[in-house]
Structures are given as C-alpha cells and as structure tokens.
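Peer 1: from the sequence below, what's the structure:
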Amino acid sequence: MPNTFGAKQITIIVSIVVLYILATTLYGVWMRRYTKNNEQFMTGGKMPTLLIGVLMVSEFIGTSATVGTAQTAFSAGMAAAWNMATLAIGFLLFGRFLAPKFREIGDYTISGAVARKYGQGTRLVTSIIMIYALLTVNVALYVGGAAAVSSVLNISITAAAVITAIVTTVYVSAGGLRSVAYVNLIHFFFKYVGVAIVIVVGLQLAGGYNNISNGLQPYYFTPVGKVGISTIVAWTVANIGAVFSTQMIIQALAGTKQVKDARKASYIAAILIIPISVMASFVGIEARYVFPNIKDVMAFPIFLQHMSPWLAGIVTIGIVATVFANVSATTLGVTALVMKDFYVPYLKPNEDKHLIISRVISIIVGLLPIPFVLFVPGILKTMFFARALRASISVIAVCGFFLPFFSSGIGASLGLIIAALGASAWFFMGNPLGIDSTYVAILLPLIVMLIDHIVHKKNKEAVDTYQA
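Peer 2: Reported below is the predicted structural model:
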C-alpha cells in the first residue's frame, strides 16, 4: 500500500468524499419538505426513539472521539478512551433523573428550562455561556477535521479548516433538525466503519496485536495509563455535566412522544458512546507503535496515507461524517439560542421570516470559528474546557430541579458569570497546580449560590425580627 498519494489516488479520494457530501446534502435538502416553520426547523417534530438517541449522542461522537482520542492515546495509552466512555454514565443518569423533567417543561432551549426556576436574567446569562461553549466546541471540531483533510490532500491545516467550515456550513444551513437527524444515521454508520478500517490497517502495518502489546510500555494498556486518576475523574464530572446541560440534547428531547421515550433515547445514547471511544483509543496506540516519531495530532490521519485510495476515501468519509454530524448539532444549538433568547425577543421579526433568519444565523455561526483554529492548544483539552463551561450550567439546572432553596436568580446568574470567567482564566493559564478547569467551573457556582443563600436567609431573618 502506498505511503503517499499521487494525483490519481487523490482524485479517487476526493471524488468519493464529494459524492458522499452531495448525496447526504441532497438527502438533507429532500427532508426539508417536512420543515414548514421555524419550530419544526429547531425541534424536528416527533421522531422515532432510536433516531433521537443517535441525535443525542451525535454532538459527542465528533473529532474528539476519533482524532482527539487517538491523539491522546498516542502518548497516554488506552486510558484515553475514558474521555468518551464516561459519557455513558452521564446519559444513564440523565435518562433516569433529568430527561423526564426537561421533557415535561416542553422548552427546546436549556436557557428556557433554567428560566422557569431563576427568571429571565439567568436565562440570558445561561444562553451566552452555552453559546460560548458550543462555539469553542466547533473550533476544536474544525481542527480535527482539518488534520485529516490536510493529510489526504497535502494542503495546510488552515486551508483544510476553511474548506471544512464552508462545506459543513452549507450542509447545516440546508435543513433543520429533522434533516440533520436522518442524515446523522448515515454519518453514524460511516463513523464506525471508518474507525474499523483504520484499526485493521494499523494491525496489518504492525504485524499483529502481539507486536503492539510487546513493543509498547505496559502503561499503554492499563486503565489509567499516563492520563492519571485526576484527569479521568475530571473527564467524568465534565461529561456528566455536559450531558445534563447540552443544548442539542434538550432540542432532541422535544422530538420525543412521551416521557418514557425520552428515557429510552438517553439509554440508547449511553450504549452507543462506548465502542467508538475504545476503538479510536486503540488507533492511537497502533500509531505509537508504527509511527513513533509523528506529531500526536496525526495519530489517526497518518493511516490514511498507508492504505488504498478506495479505503482512504471511506475512512475520510467517516471523518467528514464525524465533523458534519457534530458541527450540525452544535451549530443548530447556537442558532436556537440566538433566535429564541436574543433575536426574536428584541427585534420581534415577522413569523414568516423566522425560518429564513435561522438559516442565515446558522451560516454565520458555522463560519465564525475559522479565525480561532490556529490557537487551539489541543483537541481534547479544548473540548473538555467547553464541557467544563457546560458543567457549570448543569450545576444551576440540577440545583433548580432538586434543591429548591437555591432559588435566587441573582445567585444563579452571578454563579454562572464567575464560573465562566474563572474556568476560562484557569484554562488559559494551563490548569495551575494540576487542577482541571472542570472543578473550577463546578465549584464556583455552588460557592456563589451558597453565599447568596446565606446572605438572603440572614437578611430575611433580620427583616422578620425587625417586623416582630
């Protein structure tokens, strides 16, 4: 098998990818006939439970689940799989405790659900932080997709990121949530097929599994590896928090028919998330054995240059599908928040214009991350920073549902603002003292809300004493 591609091989790969993009985009456009208004564009209407389960998990099976996991496993071992596998815990807990509550509320934005408890001020703060987190996710997604595209086409990562952004933006703006959901079924299939092909090729290049297990240090195959318990715990906490507060999950639940269907969809998502993480992690240790001197970000895409162009085309489809599915979920999530929390309340457009404006905003959202691509310190680090931000929102949401004495909108809003600023500063300082930004994002809102509760309680007691 060739280790570089000539013009003919590149033509084959590009043709396969372009045909796939055209086919899935046309299918998505065809599905638009079911989208008659902005509400259907955002929620997709009632859909099968399995489809919703795939949709719920689609934001999490992105480049962090393939390129990013392989990148981390290249240096830290199979333990990198925990970065995705622990999401299953989040989906199980979400299905048991929160899915019914969100489904009963009937609002398709996380900010709207929070507003039921804390008021409109907290709604806006929640929306801004969620938008910030989702745009950060998209930056990491473009980097991961660009790494693969640049490897195949022999172009710079910057140029590949621009191509990835343009293509995905066209795809997302072509249809609403229903289109995305059905096209994601196709993407989901190719994600798994693509990773499976890379594993087989890696085993062939390595001469079998025994060579890999004997040729690498033992920590590559331990549950903790060089990741460390602290990081794994941080991943678990961040993943649970992200599942509890992810905008796309709330939108997907709006498409369930009953509360029991919301639970089933969550459990399906929990089952689907585990295999892809383990598979991608194994790709990383294959790369470590076969190509020990490459940059870690190339741990997954390097195999594309060592297989036939036909197989490389299918694997590239899998990576493209990963990017498309993930970007479509986050872009629609941001679009929903911008429309419902800012554009419609303040500009009050005509109902007939809602759908057009939603598509325009989705284009802007899709292109916005491009200038920031070069500043991403690492795909997984960036993804988990975004999840840390969402974890702070989940703290507020869980307190609102299960701890009613934390009822102050001021405390919730201040907690979110301080958590976002504190977690961001901590992340950009490189997580000092080895403390992950996830812990900062979770503890700060709890501390602020607790102080606010104590102050309000003392003020109330003082007023009651004075009146007595």
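Peer 1: rest of the way, CA atoms for contacts and neighbours
Peer 2: Will do.
Peer 1: near L185, how many other residues are there?
Peer 2: The tally of other residues near L185 (other C-alpha atoms under 10 Å) stands at 18.
Peer 1: how far out from the middle of the chain is the helix or strand containing it?
Peer 2: Here L185 sits within helix 177-206, counting by DSSP states H and E. Distance of helix 177-206 from the chain centroid (C-alpha atoms, centre = their mean, to the nearest Å) equals 17 Å.
Peer 1: against which helices or strands is the next helix or strand after that helix packed?
Peer 2: Per DSSP H and E, the first helix or strand lying C-terminal to helix 177-206 is helix 209-215. Where contact means 3 or more C-alpha pairs under 8 Å, 6 or more residues apart in numbering; DSSP states H and E, helix 209-215 is packed against helix 259-290.
Peer 1: one more, for comparison:
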Amino acid sequence: MSANTPTLITFVVYILAMVLIGFFAYRATNNFSDYILGGRSLGSFVTALSAGASDMSGWLLMGLPGAIFVAGLSESWIAIGLIIGAWLNWLFVAGRLRVQTEHNHNALTLPDYFTHRFEDGSRLLRIFSALVILVFFTIYCASGVVAGARLFEGTFGIPYGIALWVGAAATIAYVFIGGFLAVSWTDTVQATLMIFALLITPIFAILALGDFGTALATIEAQSASNFDMFKGLSFIAIVSLLGWGLGYFGQPHILVRFMAASSVKSIPNARRIGMAWMILCLAGAVAAGFFGIAYFANNPELAGPVNENGERVFIELTKILFNPWIAGIILSGILAAVMSTLSCQLLVCSSALTEDFYKAFLRKHASQRELVWVGRLMVLLIAVVAIVLAANPDSKVLGLVSYAWAGFGAAFGPVVLFSLLWKRTTRNGALAGMLVGAVTVIVWKNLLGHLGLYEIIPGFLFASIAIVVVSLLGKQPSATIQQRFDEAEKEYRDAHI
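Peer 2: Alright, predicted model coming up:
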C-alpha cells in the first residue's frame, strides 16, 4: 500500500459522505424556497458554521499559513481585519437582514431584497445586482475549481485536466441534489473538519520541536523580524490589510446565511459560535505558518517543497507529522475549505439566474417544482462555465478574483448597510451606491493601484457618499416603504430586548 493510499481512501469516504448528505437534503427540499434558502430553517449552530465555512476558502489553510511562513507575523493584519469585519457584520447586519427580507416580500435573494425594499418598478436594481453576482461569482467558482484541482494534482499526482473534473464533480453533485440545505449541512461538517485540522497541526509542530519556548527561540534565531507586526509595512499597507474586513457587508454567499436563519432570536447565539470558530481557525492558520518556520529550519532536508512554494507549509507539516490515515483526514480539511466556498457560490449564482432572471422576467407564475429543477440546471450551467474558465489555470480571467471581494464589498456593502440602518435611503441612492462602488474598485485598481491602498476602501467610501447625497437630493421614500422599515426594525429590537 503506497503512502498516498490512506489519503485517497479518506478523501473518497469524505466525498461520499458529502454526497450522502446531499441526498438527505433532497428529501427535505419541497419547494424553491427550500432549495435556495433552506426554508429559513437553520438553527444557530448551522447558521454560524455554514457562514464561516462558506467564507473561508482554501486561502485559510494554504494562503494565510504560507504568507506567515514567508514573511512572519506582519502578514496577520489581514486576519485581524477579517475578524473585526465579521463581528460587525454579525452585529449590525445579520439580525436586521433576517427580519427585513421577510418583511420585504419574503425576499429569497439579495437582488430580490433590493427590488422590494426600494419598490423598484424599473427592476434596474435587480438586473444590475444579479449581473454583478453572476460575473464575479462565476470567476470565483472557477478559482475554487482550480484550487480543488491543484489539491488533487499535488496530493495524488493526477494530471491537472483530470483533477479538474474530480475536484469539481463531488461539489456539483451535492449542490445539484440537495440545494441550500445540502450546502449548509455539509458546510457544518466541513467547518468542524477545518477547525480540527487547524488546531491540531501547529500543536504537533510545537511538540516535534520540543516545547513552546524552543519553538519560539528557533524562530527568533532564524530572524527576529518574524515577530515584528510592522515589518516592511507602511501605514497605508496596514489600513489596506485591515480594510479586507469591509468586504463582509456585501458578500452574497455570507449574507444569504443570515437570511436563512430560523429566527432573528437565533442570531446572537450564532454570532458567538461563528466568531469563536473564526478566531480559532485564523489563529490556527497563523500558528501553522509561524511554527512551520521553526520546524523546517530544524529539518532543512524536508524543506524543499515549502521553500519552493510557501503555500504548501500546512500540507507538508501534515504529511510529515501525522500517521497517513490521520494526515488524510486533516488534508480533507483543505478539500472541505475549497468545497464549502465553491458550493455556496454555485448556489448563489443559480438562485440569481432562477429567481432574478427566469422567474422575474420569463416565467413569473412558474410552479415550485419547475423552479427547483431550473435551479438545478443553472448549477450545472455555472459549473460547466467555471470548469471551462479553470481549464487554463494561468488564465488572466482568474486574476480578476482579486476584484471579487472588493467588488462585492464596495458595490453591495454600503447599500446593504444603509438599507438596514437608514430609512431615508432611496432607490436612486441605492443604485448610485452600487454603480459608484463597482466603478471605483475597477478604476482605482487599474489607474491608482500604485498608491498601495486596497481598492475596497475608496470604493466603500465613495459608494456611501453617493447613497447619502443622491438619497437626500431625491424625494422621501414612500409611506409604505417607511412603514415596512419601521415594522421590521421594531421586530428586530423587540427580539433583542
């Protein structure tokens, strides 16, 4: 039995388990609301962990440990920014969005919510926001397919072209079969696997070095600057890294988890669970990269793969430190991170095509059964497009992924916040905010990128100004809009007394 056999077996068992969950979710899916929002039935635990798992992709187990391994603790500012942003999102957006979407025509998607919240008869908000979701998330999905293919290629030596289909097939299967419930339930399993992998690996790395003090001394002997949080960073660079947290307010795949919660009263508990999970996972990822510096300094004969590519530090530590069967389970954590993010992005794209184009413009009175099957077909369509884009992993299209977090954050984030917190926001203000946010991100990235400021910050700022100015220049929102807002806000406040 080769060294890869236990890992292969654990991967296969894991993938079959995810597909089996998809079949259970299929039996609980009775209508389109179930398929794309789980019938608003998620409890605190599933809401929290599915929001976390859908947010944290393979970056958590590869990108972040790799950055820490190469540059030291100065790369951890982004983790701090994400923690602050996620906490504020749970605090100000989660509960209110759950209530407001229900009061606004029981909206099932973000474009649907914007349309009813602002009584947009022209449906411009629906079209523009759905197009933004489709373009950015299709590219995002392609990057997820590439990450899965790279994992299979690197772990088992499978040719990239085959690994592409192997990595994508399992995710497509359970999303196609079970929809939102399958995605949420599998996300919960995947989040559990991710936190296990991230906590146990740095602990075993420290034990292999002797103890905590020895590990720190070894890192310091390599370079004292590894401990310097400000190494090589300007004020603008730190602000840019912290600015990643602004993206949370506009990420559709995270916001939809809030919309699916069983009750607004479940949100505070979900926030506590979700934030504890996130802080532990990010701490584990930072620790894996940090103590990886010491481990490979002490074992230079094993350091070839990580010196060539720092992002392999977590994978290599796992392979070296653990029994192959345990290593297989832990490496499944990387697959879990990739699959959890890809699955919810596929579903958000499917719901945008089905609810915001097919039902809104083509078949307004389509039956629930028809919508569920159209949703499934849209999952396949988006997946095929993503696989085609991913066929060339060096494609310039995939370079656009860096726009996606900033694009969603700036285009949707301010609109979501103002729609929930400011009754005076108008349809034209929301549309202006979306356009200004999206355009600013693209223009800043291409023309002013040399300034070093992450484009989400000016995008978010200018979008917010546009919403306020255009709203104040226009007429007051209608009495029915204001009444719905007040009723939803009262329900939210009553639930939090």
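Peer 1: got a TM-score for the pair?
Peer 2: After superposition, the two chains reach a TM-score of 0.85 (TM-score structural alignment, normalised by the length of the first structure), with 448 aligned residues with a C-alpha RMSD of 3.0 Å.
Peer 1: what residues of the helix holding L185 of the first structure count as buried?
Peer 2: 177-185, 187-188, 190-199, 201-203, 205-206 (16 or more other C-alpha atoms under 10 Å).
Peer 1: contacting residues for G411 of the first structure?
Peer 2: By C-alpha atoms under 8 Å, 6 or more residues apart in numbering, the contact set of G411 of the first structure is 448-449, 452-453.
Peer 1: quick one, what contacts the closest residue to Y108 of the first structure other than its chain neighbours?
Peer 2: Leaving aside its chain neighbours, Y108 of the first structure sits nearest to Q251 (4.7 Å; criterion: C-alpha to C-alpha, 6 or more residues apart in numbering). With contact set as C-alpha under 8 Å, 6+ apart, Q251 of the first structure has these partners: 42-43, 108-109, 333.
Peer 1: now do Q251 of the first structure against K191 of the first structure, distance only.
Peer 2: According to C-alpha to C-alpha, to the nearest Å, Q251 of the first structure stands 23 Å off from K191 of the first structure.
Peer 1: what's the counterpart of N431 of the first structure in the second structure?
Peer 2: In the second structure, the residue matched to N431 of the first structure (TM-score structural alignment) is G449.
Peer 1: before we move on, the earlier item: the residue nearest to Y108 of the first structure maps to what in the second structure?
Peer 2: Mapped onto the second structure by TM-score structural alignment, Q251 of the first structure lines up with V256.
Peer 1: the helix or strand encompassing that match vs the first structure, mean deviation?
Peer 2: Counting by DSSP H and E, the element that carries V256 of the second structure is helix 252-259. When the first structure is superposed, helix 252-259 of the second structure averages 2.9 Å from its matched positions, counting by mean C-alpha distance after the TM-score superposition for the first structure.
Peer 1: so which bits of that helix are buried?
Peer 2: Per 16+ other C-alpha under 10 Å, helix 252-259 of the second structure contains these buried residues: 252-259.
Peer 1: for the residues you listed, give me JSON lines that also has distance to R150 of the second structure.
Peer 2: Listed next are the buried residues of helix 252-259 of the second structure as JSON lines, based on distance: C-alpha to C-alpha, whole Å:
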{"residue": "P252", "distance to R150 of the second structure": "26"}
{"residue": "H253", "distance to R150 of the second structure": "23"}
{"residue": "I254", "distance to R150 of the second structure": "25"}
{"residue": "L255", "distance to R150 of the second structure": "29"}
{"residue": "V256", "distance to R150 of the second structure": "29"}
{"residue": "R257", "distance to R150 of the second structure": "28"}
{"residue": "F258", "distance to R150 of the second structure": "32"}
{"residue": "M259", "distance to R150 of the second structure": "33"}
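Peer 1: which of those lies closest to A71 of the second structure?
Peer 2: I254 (29.6 Å; C-alpha to C-alpha).
Peer 1: hang on, the closest one packs against L49?
Peer 2: No. With contact defined as C-alpha atoms under 8 Å, I254 of the second structure does not reach L49; the gap is 10.8 Å.
Peer 1: now the aligned residue in the first structure for W405 of the second structure: which helix or strand?
Peer 2: Taking TM-score structural alignment, the alignment pairs W405 of the second structure with R387 from the first structure. Per DSSP H and E: R387 of the first structure is located in helix 379-402.
Peer 1: who does that helix touch, helix- and strand-wise?
Peer 2: If you count contacts as 3+ C-alpha pairs under 8 Å, 6+ apart, helix 379-402 of the first structure packs onto helix 110-118, helix 120-153, helix 229-245, helix 409-428, helix 437-467.
Peer 1: got these as CSV, with distance to I268 of the first structure columns?
Peer 2: Listed next are these as CSV, based on distance: least, C-alpha to C-alpha, whole Å:
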stretch, distance to I268 of the first structure
helix 110-118, 21
helix 120-153, 23
helix 229-245, 14
helix 409-428, 31
helix 437-467, 26
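Peer 1: what's the closest non-adjacent residue to I84 of the second structure?
Peer 2: Closest to I84 of the second structure by C-alpha to C-alpha, 6+ apart is G245, at 6.3 Å.
Peer 1: that neighbour contacts N89, correct?
Peer 2: No. Assessed by C-alpha under 8 Å, G245 of the second structure is found out of contact with N89, at 9.2 Å.
Peer 1: what about Q222 of the second structure, how many neighbours?
Peer 2: 13.
Peer 1: show me the contacts for the equivalent of it over in the first structure.
Peer 2: Counting by TM-score structural alignment, Q222 of the second structure lines up with L216 in the first structure. Counting by C-alpha under 8 Å, 6+ apart, L216 of the first structure touches Y289.
Peer 1: ditto for N83 of the first structure
Peer 2: Contacts for N83 of the first structure (C-alpha under 8 Å, 6+ apart) come out as 69, 232, 235-236, 239, 277.
Peer 1: possible to save the residues you listed as JSON lines with neighbour count?
Peer 2: Formatted as JSON lines, those follow (neighbours: other C-alpha atoms under 10 Å):
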{"residue": "T69", "neighbour count": "34"}
{"residue": "I232", "neighbour count": "19"}
{"residue": "W235", "neighbour count": "23"}
{"residue": "T236", "neighbour count": "22"}
{"residue": "N239", "neighbour count": "27"}
{"residue": "S277", "neighbour count": "27"}
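Peer 1: ok, the residues you listed vs F402 of the first structure, which is closest?
Peer 2: Proximity of those to F402 of the first structure (C-alpha to C-alpha) peaks at N239, which lies at 19.7 Å.
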